[in-house]
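Chemist: please work out how this folds:
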Amino acid sequence: MSDKTILTIGILAHVDAGKTSITESLLHHSGTTTSLGSVDKGSAITDGLTMEKNRGISIKASSVNFSWEHRLFQLVDTPGHIDFSAEVDRSLSILDGVILVVSAKEGVQAHTLNLWESLIERKLPVIIFFNKIDRAGVDVERVFLDFQKDLGVQLFALNYPDVSHPDNPKLLSFTNCAHHINSTILDTSMENLAECDETFLSQYLEGEISNLEQVLEKGKQNIKTRALYGSLFGSAKLGLGIEELLNSITTLIPQPKSYYSTAAAKVFKVTFDKKKGRLAYIKSYGSRLKSKDFIRSQQLDKDIKINQIFKPHLGGLVQSSELHKGEIGIITTSDSILPGDILGSEDLKDQYSKISEAVLGVEVIPKDVKDYQKLGEALEILNVEDPILDFKWFKEEKEFHLKILGPIQTEVLKENLIQRWAVEAEFHKPKVIYKETPSKSAQGYVRYWMPKPCWAIMTFLIEPAPLGSGVSFTSNVRTSDISNKYLNEVKRAIPWSLKQGIHGYEVTDISITLIAGTEHTVHSNPGDFLLATPMGLLKGLENAGTDLLEPMYAFEIKANKDLLGPISTDLNQMNAQIDTPMFENYFFIIAGRVSVAAAMDYAIKFNATTSGKGRLKLTLDGYKKTTTTDDKIRSYKGVSPLDESQWILHMRGAFKADDRSSS
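Modeler: Just a heads-up that it's a prediction; the model follows:
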């Protein structure tokens, strides 16, 4: 192991901003590759999947290493399409810093805003790279100012783009920009520096800014403290700005915080390889890990054995005997570890907000009925690789159900199934996943005392709770009537008891109180209360009735003011709540709230209306009550606790139906 500092850098962007091209340029310029990989030609190292090569977009996060100025960089190239934002979330959890790529032509786009909110929440160091300055019609000053305004931050330009000759753009280092010192980009950078540096403020007011090396050094100091954000202009296509980017991430991204003295790692990705089996991508945060070591899996709550260790190398894997602190590696193990698992005893859990949540559900069916079993097994593997799919295999109904983020994701899943398993599948039209909440207060009584030995008698009070409050449980029963060991089984049963309510959706915003009950000194077993709790809760929900809650989007639209009329008409047709529009030069900005069901397909219409030049940002914004209609109601999957005799047989193992995923 060398003495190089190891930094894990993520490269993030809205789709088509050029981040994979920048990744290839960084690899080539650093001497890691001998030829420049191309997205268009399908030769990009970080786009290893056939689907990525065919589509020209990143679908899975990938890691490549390169060295620059005595530092080892582990560069994580992430997907740019919001349908794959779960992959970005998992990658963000292991980063030391970020390169945020913005197309100088399109400027700040919807997903740029989503990414920025996550970066700010995590307090990650960020370098902004304005790419594609060679594109016709680029307004470098406008994209610089718009970024500041739209994201509410202060930038400091580390170089200056001379696009006076569009066919031959040039870059000037900050210290060679004396002739452009009064330009909007540099003047704004100076103003921003003056606002956060009192010493420089007096120099700026007195016009003492001729020493650009000194100004640059002050700018870098404030970038390191995140008072300012460093920005660079360039073109990956022409190789412009790449060396400046390498130097900037080397000098402006601070060294990682201290690591742990014991073994500790985070699993941020899992894939399956035909020969190697389950591959878990991890980042080490502690002492050296070696093959054949045992380490605790917090998700599995047991020690697992590391069979082999690999390291990423130019799109492939090379075997290694050990993994050091700060390094990204890939381990094989016979245990079923999942993305998000923490290895070791340290608390490395990721508590930050997700970029996007899955609120759409699809049913998947095999085109050939003979592929039913094969399709189910393939979907189980895909669910391990991407747990946001929340795959459910309802064996009695022979149905497969997934949660998705958007339509592009279903197209990719289709291709994945064909390429990896030779299975053709059809995806039904996505449906909104509602939630349920009690309509009123009611009681649910359950008496499970036959056939003996068994005894669990309980009465639950079910009450509506405030919107967004989730699930609460209280017991008012004396421990002399039901002892704590049985109450613990009741608590354990509540979350999965509420996975399906009387309309087929997860129940939330509910207050549950156990108001009466008894155990039997001879006949009661812990399993009795585990079995009886869903029966009592579902009976209470049946007596109370439930209202449906529909997911809502908060939207923000920016488009040419000439389009305000048609866009307002669209929003009114979707029954959107609309705020007063604001006007800015040739554009209007309008925000509000709209249901996911109404806006599910609006992005396509919006892009057509604006010819792809508008910005539509949709962010999940909680739930609200909606009308309950037959087309929204789902049948209960599996054996319902309301069918008491069948439920008891099922839970006792005599009934073979399975209402949960087989995974």
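Chemist: from here on, just use CA atoms for contacts and neighbour counts.
Modeler: Fine.
Chemist: show me which strand runs longest in this structure.
Modeler: strand 546-560 (DSSP state E).
Chemist: what's the angle from the very next helix or strand once past that one to strand 546-560?
Modeler: Counting by DSSP states H and E, the next helix or strand C-terminal to strand 546-560 is helix 564-573. Put simply, helix 564-573 runs at 180 degrees to strand 546-560, going by axes from the mean of the first three to the mean of the last three Cα atoms, to 10 degrees.
Chemist: which strands or helices does the longest strand of the chain pack on?
Modeler: Counting contacts by 3 or more Cα pairs under 8 Å, 6 or more residues apart in numbering; DSSP states H and E, strand 546-560 packs against strand 435-438, strand 587-595, helix 596-599, strand 615-626.
Chemist: among the ones you listed, which is nearest residue 189?
Modeler: strand 587-595 (24.6 Å; Cα to Cα).
Chemist: identify each buried residue in the closest one, please.
Modeler: 588, 589, 590, 591, 592, 593, 594, 595 (16 or more other Cα atoms under 10 Å).
Chemist: how near is the residue nearest to the second one when sequence neighbours are not counted to residue 146?
Modeler: Once its chain neighbours are removed from consideration, residue 589 has its nearest residue in residue 558; the separation is 4.5 Å (Cα to Cα, 6 or more residues apart in numbering). Taking Cα to Cα, to the nearest Å as the criterion, residue 558 is separated from residue 146 by 12 Å.
Chemist: pull out the buried residues from stretch 242-260.
Modeler: Of the residues in stretch 242-260, 242, 244, 245, 246, 248, 249, 250, 252, 253 count as buried by neighbour count, 16+ other Cα under 10 Å.
Chemist: one more, please, to line up against the first structure:
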Amino acid sequence: MHLLNLGILAHVDAGKTSLTERLLHSAGVIDEIGSVDAGSTRTDSLALERQRGITIKSAVVSFAVDDVTVNLIDTPGHPDFIAEVERVLGVLDGAVLVVSAVEGVQAQTRVLMRTLQRLKIPTLIFVNKIDRRGARYDGVLRALSERLTPAVVPMGRAVGLGTRKAVFVPDRVPLDVLAEHDDELLAAYVEGTLSQDRVRTALVARTREALVHPVFFGSAVTGAGVPELIAGIKELLPRAAGDPDGPVCGTVFKVERGPAGEKVAYARMFSGTLRTRDRVPFGDTRAGDAREEGRVTAVSVFDHGTDLREDAVPAGRIARLWGLADVRIGDAIGEPRTTHGHFFAPPTLETVVVPGPDTDRRALHLALGQLAEQDPLIGLRHDEVRQETSVSLYGEVQKEVIQATLAQEFGLAVGFRETTPLCIERPAGTGAAAEFIKKDANPFLASVGLRVDPTPPGTGVAFRLEVELGAMPYAFFKAVEDTVRETLAQGLNGWQVTDCTVTMTHCGYWPRQSHAHQGFDKSMSSTGADFRGLTPLVLTEALRKAGSQVHEPMHRFRIEAPADTLGALLPVLAALQAVPRTTETRGESCVLEGAVPAARVHALEQRLPGLTRGEGELESGFDHYAPVVRGDVPSRPRTDHNPLNRKEYLLNVTRRVGS
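Modeler: From the prediction side, this is the model:
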């Protein structure tokens, strides 16, 4: 048996879930094709997905093509749920990118294709909806080549476009794109010895290397072109690799709760064989956390449209695992595996969840915690003082989905405050501070000195030592480093501080002491709590001296609109603080590219149709952080003990104030 883990990706409404239904029907998995509009599709199983007609969570379903078992993963198309797509990409052997024959290449199509190419995931393109009025062939092929990649290989032609009788007619594979990647192929053509078998062999090889992308046309509704696509999936995409006798190695890409509230982990196995009752280490090696160990109590694998309980899951397969109570999305199971890190930008928006009049706050906190398990990029930030919880977001649709999910699945009514940009802080210069045991009103039995230095954008946070590692117990150094990272979550203005190096310049402690004939005396001995208590005071003082600048998230944008609407567009862009960088006229249309604050993207989306007679197309995505130079510097309330106010901090932490 051969295995293939296949992702279906697309811009929202391109027909991705409908194509999944058609593939399952063609493979004999389902007897009747479900409808997205009717809410009867196999992979959109959530009530909210059926109501809205969009995919929110990735779903796995299996079907067979001759001797190949395909684990098909249907992913969300809306950009607000890009985090769900990101988790799937790391477990794929190949992908099908769905494009509408009517709308053509859309904003999210470009984002997905760039990522698939960067990760070198072999990808077929399926141009859907050839039966719809307005469907195009030449125009879409040209857009694929110009806006996605020139390495597209049309596998045939669409005939009868825009009618229910539209069909896909396979044709000879064109040579031009393939010859660019194969000198021997070109030489055989020149010598007149080239056969179609040789061309086909080259097509298979280059597709599996992700150098070229075969293009099929068809309709998920009528089934046109789908048999050819299925044949292409079997022939052109690579099989899952992995040694079932090797060390156990897998990746968790999805976590859900079972009927009894138990965690169920979806994992792709890359090596070895994981068996029921095996004890395995797991954890997110990228986060640097200590790994845990758990016992797998049950395993199920996907097969012919359902999942079956098995005793083991070998390399190459996707399985559902029970028993790993503390497992999280992104965890490596068994041997750690080299990963690509994050493929898409982090969320750039934030909002405060407002409980309804009769909503239990504790129940709400637990429910939000469960949602964060399923989507770690819903960054929860709980303010104990104000009894408020904030969540990070990609967009307004995601906020609506969170609200509906809390109502339907947990019976909790909530609202939200206005969405605000999720800013960061960067040190403006170098600053240093130190406090020593029994000096200058230091109530802690610890000496700590820290220096903060700025580093280039994108470098994150590093911790260094300028003191000897043997100068005090390692646990105290660890307490300082951990507390430094925790404290940097809230800078001088309340935002995450990044792109800096924090260096420990001074240290000191009192060794463990005791009175004669008595036990350990904490009042005479340093503990980790002393270092955890003192570090925030020293670090915030160093930050004060360094100064910090708040940076807001900026999105790059690309607007394609009728040229005669440019005069109406530019003033609105200026009012939204967008900065056009390039303007290009292409016949009767124009293309504007530039940068706009993330907080203004939603307003731009709403204004664009009215300004462009409904013909404008916006593509945007996170690009960089820029210093806030207009208006008041944004800040957000602190959720810690506020080391910026020494008296308040010491009252909260030690319940006493140094003299």
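Chemist: which residue lines up with residue 624 of the second structure in the first structure?
Modeler: Superposed on the first structure with TM-score structural alignment, residue 624 of the second structure falls opposite residue 622.
Chemist: surely that match and residue 594 touch.
Modeler: No. Residue 622 of the first structure lies out of contact with residue 594 (Cα atoms under 8 Å); the separation is 10.9 Å.
Chemist: residue 648 of the second structure is in contact with residue 655, isn't it?
Modeler: No. Judged on Cα under 8 Å, residue 648 of the second structure makes no contact with residue 655 at a distance of 9.5 Å.
Chemist: counting neighbours, go ahead and name the busier of these two.
Modeler: Neighbour totals were compared for residue 648 of the second structure and residue 655, and residue 648 leads with 15 against 9 (other Cα atoms under 10 Å).
Chemist: show the contacting residues for the closest residue in space to residue 235 of the first structure that isn't next to it in sequence.
Modeler: The spatial neighbour of residue 235 of the first structure that comes closest, neighbours along the chain excluded (Cα to Cα, 6+ apart), is residue 132 at 4.6 Å. The contact partners of residue 132 of the first structure, by Cα atoms under 8 Å, 6 or more residues apart in numbering, come to 18, 103, 104, 105, 234, 235, 236, 237.
Chemist: quick one: what's aligned to the last one in the second structure?
Modeler: So the one you mean is residue 237 of the first structure. Residue 237 of the first structure maps onto residue 221 in the second structure, by TM-score structural alignment.
Chemist: residue 89 of the first structure and residue 615 of the first structure, how far apart?
Modeler: 22 Å.
Chemist: residue 595 of the first structure now?
Modeler: 18 Å.
Chemist: and residue 626 of the second structure, how many neighbours does it have?
Modeler: Applying other Cα under 10 Å, we find 15 residues neighbouring residue 626 of the second structure.
Chemist: was I right to think it contacts residue 556?
Modeler: No. Using Cα under 8 Å, residue 626 of the second structure is not in contact with residue 556, being 11.9 Å away.
Chemist: mind listing the strands for the stretch 1-150 of the first structure?
Modeler: Remark: strands assigned in the stretch 1-150 of the first structure by DSSP state E, counting those that start in this stretch are 5-13, 62-68, 71-77, 97-103, 126-131.
Chemist: can you provide the mean distance from the first one to its aligned counterpart in the second structure?
Modeler: In the superposition against the second structure, strand 5-13 of the first structure averages 0.3 Å from its aligned positions (mean Cα distance after the TM-score superposition for the first structure).
Chemist: so that strand matches what in the second structure?
Modeler: Under TM-score structural alignment, the match for strand 5-13 of the first structure is residues 2-10.
Chemist: what does that stretch rub up against?
Modeler: Among residues not part of stretch 2-10 of the second structure, those counted as contacts by Cα under 8 Å, 6+ apart are 16, 20, 67-77, 88-89, 91-99, 108-109, 112, 238-240, 316-318.
Chemist: 7 Å instead?
Modeler: Residues from elsewhere that reach stretch 2-10 of the second structure (Cα atoms under 7 Å, 6 or more residues apart in numbering): 16, 67-75, 77, 92-99, 109, 239-240, 316.
Chemist: equivalent analysis for stretch 213-227 of the second structure, please.
Modeler: Taking Cα under 7 Å, 6+ apart as the rule, stretch 213-227 of the second structure contacts 18-19, 22, 123-131, 151-155, 158, 167-168, 207, 229.
Chemist: and the end-to-end length of it?
Modeler: Using Cα to Cα, the two ends of stretch 213-227 of the second structure sit 18 Å apart.
Chemist: same check on stretch 471-491 of the first structure?
Modeler: Stretch 471-491 of the first structure has an end-to-end distance of 11 Å (criterion: Cα to Cα).
Chemist: how far off centre is it?
Modeler: 36 Å (Cα atoms, centre = their mean, to the nearest Å).
Chemist: may I see the buried residues of it?
Modeler: 471, 475, 477, 482, 486, 487, 489, 490.
Chemist: of those residues, which belong to strands?
Modeler: Using DSSP E, these in strands are 471, 475.
Chemist: which non-adjacent residue is nearest the aligned partner of residue 392 of the first structure in the second structure?
Modeler: Using TM-score structural alignment, the partner of residue 392 of the first structure in the second structure is residue 381. Excluding its sequence neighbours, the residue lying closest to residue 381 of the second structure (Cα to Cα, 6+ apart) is residue 390, at 5.0 Å.
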